[in-house]
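Asker: Dropping a prediction and its sequence here:
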Amino acid sequence: MAEREIAIRGEMIRLGQLLKLADLVEVGADAKLLLDDGLVTVNGEVEQRRGRQLHRGDVVAVEDEAVRVV
């Protein structure tokens, strides 16, 4: 799985915001559906909290796409 980098401005970003920033979803409702279905992983573990705080180095994957927070 290819991994691309997504730069953030502050110290952290919430998972729902990152999914939109990385164009993995179009709107927050789409993020909720993916999370509820267990299709999102953070650092290899299934995550269902849209408000999960992510920091530099975290890797988020949705199906066959992965992004690293930088």
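Answerer: Nice, I can see it. Source: prediction; values computed, not measured.

Asker: use CA for all of it now, contacts and neighbours both
Answerer: OK.

Asker: Which helix in the protein has the most residues?
Answerer: Ranked by residue count, the top helix of the chain under DSSP state H comes out as helix 28-36.

Asker: counting contacts, what elements does the helix or strand just after that helix pack onto?
Answerer: Following helix 28-36 in sequence order, the next helix or strand is strand 40-42 (DSSP states H and E). The contact analysis (3 or more CA pairs under 8 Å, 6 or more residues apart in numbering; DSSP states H and E) places strand 40-42 against strand 59-62.

Asker: Determine the set of other helices and strands touching the strand it packs on.
Answerer: strand 40-42, strand 65-69.

Asker: another structure for you, compare them:
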Amino acid sequence: MAHHTFTLNSEYIELDKLLKLLAIAPSGGIAKMMVAEGAVSVDGELETRKTRKLRAGCVVEVAAGEFGAGETIRVVGADGA
């Protein structure tokens, strides 16, 4: 399982955009499909909202499957917290 840290440059980032930006999903459409299929959880809970706003402190987990061996993303603020 790969671990990532993403630093926010604004108040939040939408879930599908984060998956695409980190190349976990090859496109925005695939990112939305991954969420819709139940492959993504946020803070330990299954997430079905494709455009969920992620803020500093959120932890995103992408289950192993068609697009990889599993990923964990920690979202941090510009100050690293």
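Answerer: That came through fine. On a predicted model such as this, the values are computed, not experimentally measured, just so you know.

Asker: Now the TM-score, please.
Answerer: With the length set by TM-score structural alignment, normalised by the length of structure 1, the two chains reach a TM-score of 0.89; 70 aligned residues with a CA RMSD of 1.2 Å.

Asker: The longest helix of structure 1 vs structure 2, mean deviation?
Answerer: Average distance, helix 28-36 of structure 1 versus aligned residues of structure 2 after superposition (mean CA distance after the TM-score superposition for structure 1): 1.0 Å.

Asker: ok, back up a step: ranking the helices and strands packed on strand 59-62 of structure 1 by mean neighbour count, which comes first?
Answerer: Highest mean neighbour count of those: strand 40-42, a mean of 21 (counted as mean count of other CA atoms under 10 Å).

Asker: Contacts made by that one with the rest, please.
Answerer: With contact meaning CA atoms under 8 Å, 6 or more residues apart in numbering, strand 40-42 of structure 1 is reached by Leu34, Val46, Glu47, Gln48, Asp58, Val59, Val60, Ala61, Val62, Glu63.

Asker: Report how many residues lie close to the first one.
Answerer: The reference is to Leu34 of structure 1. Leu34 of structure 1 has 18 neighbouring residues, counting by other CA atoms under 10 Å.

Asker: which ones are touching it?
Answerer: Remark: with contacts taken as CA under 8 Å, 6+ apart, Leu34 of structure 1 is in contact with Val40.

Asker: and it, what pairs with it in structure 2?
Answerer: Aligned counterpart of Leu34 of structure 1 in structure 2: Met34 (TM-score structural alignment).

Asker: Arg52 of structure 2 versus its match, what's the distance?
Answerer: As judged by CA to CA, to the nearest Å, Met34 of structure 2 and Arg52 of structure 2 stand 13 Å apart.
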